[in-house]
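> Build the 3D model from these lines:
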Amino acid sequence: MSGEGHPSKTGSSKENALSAYRRGDPNALTLLERVLRDSPNDGELLVNYAAAAAASGATDPFSRIESILVQSPDWIDGQKALARLKTEFGLAKPLNTLEQAIELLPDHPGLWIAYIGLLGAGDQHEMAAEKVAGLRKRIGDLPALRLLEARHSGFAGQCDHAQMLLEGLPENIPELHYELARNSLRLGRLDQAAEALDAGLSKNPNDVGMLALAELCWRATKSVSHRWLLPDDLLVVQVPLNLGETQLDNLALAIAALHTTHSAPLGQSLVGGTQTRGDLRWRQEPEIVDLFAALEGELRTYASRLHSLDEKHPLKPLASRAPRITASWSILLESEGFHVSHLHNSGLISSALHLQVPKNLADGEGMLELGRPPSDIPLSIGPFAQFRPLPGHLVLFPSFVYHGTSKFHEGPRLTVAFDAA
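Got it, this is the predicted structure:
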């Protein structure tokens, strides 16, 4: 299979077609189909064509990619992409094609790792842990497999088993200190968690996942390090974007039109809603172009607040340069929808811009909550900040802060989110 990073003979025609799809060009599907005639096995084209066809409402939009997977069941990126597309567009048994591939190639490690990862993304951690345990019995008790089983066992609530798997693993295994810290927090062993965090942060001081666990641990233990990490009223702000009512309404309509899927993506935080595909930065709608110009201005203002940070603070480098948006998307939550507490790892600054908010929210409904521990870490601390969603208002905060939302009973909640670094 050819794909991303492997130029095809169509050259600029391929890039033009992919760019048209990212921008939302109405001719994108036709352009992708035209280029695929010359490069029918190009993986990147196949995946983007499948997504575009599904969004357009085409009948059997995944037939091309499924046909290729029959011929090449070990095309890992294609297997993962198809499972995710089937999930988002509401098809039953999204992992069926991958499971069939494993039956054909039961000793293929890449297929197993992809399958286990997708099980975890679908919150089937107990099954994922069982599959890893089976692999350890078949191919050997490898340290990487012990770590993987421990990760999924911990998420499945089997924390003592996870701890047993983690103990004795070599110190040089990537993510070992992270897994030790997280599982210690699950077990309420805060001193052990702090030790693992110190060891991990000494090697990777700007690791977002480690910093997020440190925020929880340091706050729970009332460590002075927490004040260093989150100085009062400096790194968390809510500001109006100064969009007029008509401008805000038109922007909400443009963004809502991009919600063409039927279910939440695998591994994402939303429950009871949808997420746009692709990166909103590349869209060509005038309302969205104007939005990002306004967001970049607010990021420059936010960065100007960071000069007082300690030189070793992970956000300090942003004080001397304008942050750049690294990813952007929209979330549409329906009645009873919410976000579980989660992180973004593609930047240093995360955000929530509310465009449309349910009317007559009761106290505590639909709140953006910062700092609530994720569900697998039962610490006796709640969020350290809560924001009532206000249309046209932007909340900015460090990406190492866990964040989620509370439920609301009626009406849609439309937001744009982005990460910046």
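
> C-alpha from now on. contacts and neighbour counts both.
Noted.

> by contact count, what packs against the longest helix seen in the chain?
Secondary structure of the chain per DSSP state H: the longest helix is helix 286-303. Under the contact criterion of 3 or more C-alpha pairs under 8 Å, 6 or more residues apart in numbering; DSSP states H and E, helix 286-303 touches helix 245-256.

> want to put them side by side, so please do this one too:
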Amino acid sequence: MIGLSPQDWYDRASAAAQAGDAMGALATLRSGLAAHPDAPGLWHAAGSTLMMQGRPAEAADHFRKAFTLDPRQFDHAVDQAIALSAAGRNAEALDVLVRVEKKGAKHAHYCSTRANAERGMGHGAAAAKWYDRALTIEPNRPKALLGRANVALERGERSALQRFDKALDVDPGNPMILLAKAQALEVAGDAEGALALVGEVTAGFPHYTDALQLKAQLLLAMGESDFTSHFAAAAEQVPADPAIRVSWCRALAGMDREADAAEVAAQARATFPEEPGFALLEAVYAGAAGDNGRADAIFAQLALDTPARHVHEARHRVRQGDYDAAEGLLDTALAAQPDNIDAWSLRGIVWRLIGDPRSQWLHEQAGLVELLPFAARSGLLDKAAATLREMHAVSTMQIGQTLRGGTQTRGALFQRADPVLAELHEAARKALNRYRSALPPVDPAHPLLRHRDAPWPITGSWSIRMTGDGGHHKSHIHPDGIVSSALYLVVPEEARGEGQRGWLEVGRPPPDLGLDLPPLRVIEPRAGHLALFPSTLFHGTTPFDTAERLTVAFDVASEAR
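Now for the predicted structure:
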């Protein structure tokens, strides 16, 4: 092969790919790069091959190299951004796209890619602008039509349903568009229409797990006790797809049916013996259901060495009272993933159980848990409450969330195109800055304080409305952020006084751990106040029986994480 040109290597790789040998194609391209390390076309081709193999982070590196070698080809930069977004690195994708905006803004694929990255960062208005620009250049671009419709849904725009219909006109039968339209129908209050449409999707595409989950959500909201029966039908139709069983387990466990989830996992484990993940799921759900012996037997034989396995087994060891083993497993998990919030939350529990003074360093330093007055103009919170009540009128209790009783809004609240919510968002940012300024100094070893001076974007945001009848939140954590919150808009009279009804408990372990540890702090909810605390702290609320409790919550991430 000595003397082969870059085109020769590319042709050989293409032949391998056309023959179905993706790994051979990639190996050929790498051999070509060894001979011609300055050939941008080979770097780009290797990046494309890696993308097809589901390896976007590696693909992004190859596209970056191609663009460095040939900066005239701005498509290399666009493809790098696509790969970065696929890897969840939207901030980096935007950095790449901004550098080529002057040339790229004239092209629909650049504008659509830019919109996707903006959407991934939670920049709803910017995403809408760039999708609109892409559609001005190319009115029937399918991905831009779907993306713009999704942004309309997320921002609460009245045009959402019409936009999905336009996308279906261009790409009829696309299950992603049909599912998104079903979500729009649900948000609009047409649950029957949403169920009918999602039923069409699951019938035609039984492997589409997002559709299976939405159908379960709709059935649950309609009062159907057997809200997961359609998973069994899908598994029978597509017996070789393990993802259906994983989704089925998630739906059951999301509504406290861990014992049933363990049985589904056990059946999947027998069907897919080469998939160790099902053994882990069975152990996790069996342990959560109280069958520690079954979980212990599985962990003893489990051939899976991942941070997720170590964290789940640590939780199991805590239930068994083997705190030394739990701490060792958590150390292993955190060595691989230093920002693993699940692992840190359990580590905090273990340190409290064994009397380790580091538990105070982790969660009890002054300033980490605060209830702050929420500075907002007069009348804003009342207007926000009125807006949110309209949203809750067509909202439900979501599968997989911690709410038990009441309703939770869908999507990112602060992305909605509503001036009242935008003002609330800005006030939340200012309150967050006040909280940050009073924190202890930067501490590189601490899971929150290591991020003290990094940018803190607000990511997820939602509202909860409960009207008594024992409504509460199960003890839980938010593993995707570094700071968690509760903004109190309306607080029931029942919450005042010694009964501590509807109060926020910070630091109480979840019930499945079987521990008699009290919360580190109990916060009386006060209208017009904002509770902020590290996301590594378990938190939940006590039940209450009367009146209305209306809150907004949001997660805070770190761009350095």
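
> And the TM-score between these chains?
Scored against TM-score structural alignment, normalised by the length of the first structure, the superposed chains reach a TM-score of 0.92; 418 aligned residues with a C-alpha RMSD of 2.3 Å.

> Would you mind giving the residues in the second structure matched to the longest helix of the first structure?
Helix 286-303 of the first structure corresponds to residues 419-436 of the second structure when matched by TM-score structural alignment.

> Compare that stretch with the first structure and give me the mean distance after superposition.
Mean deviation of stretch 419-436 of the second structure relative to the first structure after superposition (mean C-alpha distance after the TM-score superposition for the first structure): 1.2 Å.

> Trace E258 of the second structure over to the first structure, please.
So, by TM-score structural alignment, E258 of the second structure is matched to H125.

> Next, work out how far apart that match and K131 of the first structure are.
10 Å (C-alpha to C-alpha, to the nearest Å).

> Identify the residues contacting the residue mapped onto T221 of the first structure from the second structure.
By TM-score structural alignment, T221 of the first structure lines up with I354 in the second structure. Taking C-alpha atoms under 8 Å, 6 or more residues apart in numbering, we find I354 of the second structure in contact with Y323.

> and the spatially most central residue of the second structure, what does it touch?
In the second structure, the C-alpha nearest the mean C-alpha coordinate belongs to D480, at 6.8 Å (C-alpha atoms, centre = their mean). Residues in contact with D480 of the second structure (C-alpha under 8 Å, 6+ apart) are 341, 555, 557.

> which residue lines up with it in the first structure?
Looks like D480 of the second structure aligns to S346 there (TM-score structural alignment).

> and what of L368 of the second structure?
Looks like L368 of the second structure aligns to L235 there (TM-score structural alignment).

> Next: G321 of the second structure.
Aligned partner of G321 of the second structure by TM-score structural alignment: G188.

> Double-check G199 of the second structure against K215; I have them as touching.
Yes - between G199 of the second structure and K215 there is a contact under C-alpha atoms under 8 Å: 7.2 Å.

> the more surrounded of those two?
K215 (26 against 20; other C-alpha atoms under 10 Å).

> and the aligned partner of the more buried one in the first structure, what does it touch?
Alignment note: K215 of the second structure maps to L82 in the first structure; criterion TM-score structural alignment. Listed by C-alpha under 8 Å, 6+ apart, the contact set of L82 of the first structure reads 47, 62, 65-66, 94.

> nearest to L315 of the first structure, of these?
V47 (35.6 Å; C-alpha to C-alpha).

> aligned partner of that closest one in the second structure?
Using TM-score structural alignment, V47 of the first structure pairs with L179 in the second structure.

> Which strand runs longest in the first structure?
strand 325-339 (DSSP state E).

> Report the angle between the next helix or strand after that one and strand 325-339.
Remark: after strand 325-339 of the first structure, the chain's next helix or strand is strand 349-356, criterion DSSP states H and E. Here strand 349-356 of the first structure runs at an angle of 60 degrees relative to strand 325-339 (axes from the mean of the first three to the mean of the last three C-alpha atoms, to 10 degrees).

> Which neighbouring elements make contact with strand 349-356 of the first structure?
helix 245-256, strand 393-398, strand 413-420.

> Quick check: what element follows the longest one along the chain?
Once helix 245-256 of the first structure ends, the next helix or strand along the chain (criterion: DSSP H and E) is strand 270-275.

> just to revisit the earlier point, what distance do you get for the residue nearest to the centre of the second structure to T332 of the second structure?
20 Å.

> quick revisit: I'd like the helices and strands packed on strand 349-356 of the first structure laid out as CSV, including distance to E99 of the first structure and mean neighbour count.
Below are these laid out as CSV (distance: least, C-alpha to C-alpha, whole Å; neighbours: other C-alpha atoms under 10 Å):
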stretch, distance to E99 of the first structure, mean neighbour count
helix 245-256, 34, 17
strand 393-398, 39, 21
strand 413-420, 34, 22
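
> JSON lines please, covering these and showing distance to R283 of the first structure.
Compiled in JSON lines, these are given as follows (distance: least, C-alpha to C-alpha, whole Å):
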{"stretch": "helix 245-256", "distance to R283 of the first structure": "10"}
{"stretch": "strand 393-398", "distance to R283 of the first structure": "20"}
{"stretch": "strand 413-420", "distance to R283 of the first structure": "13"}
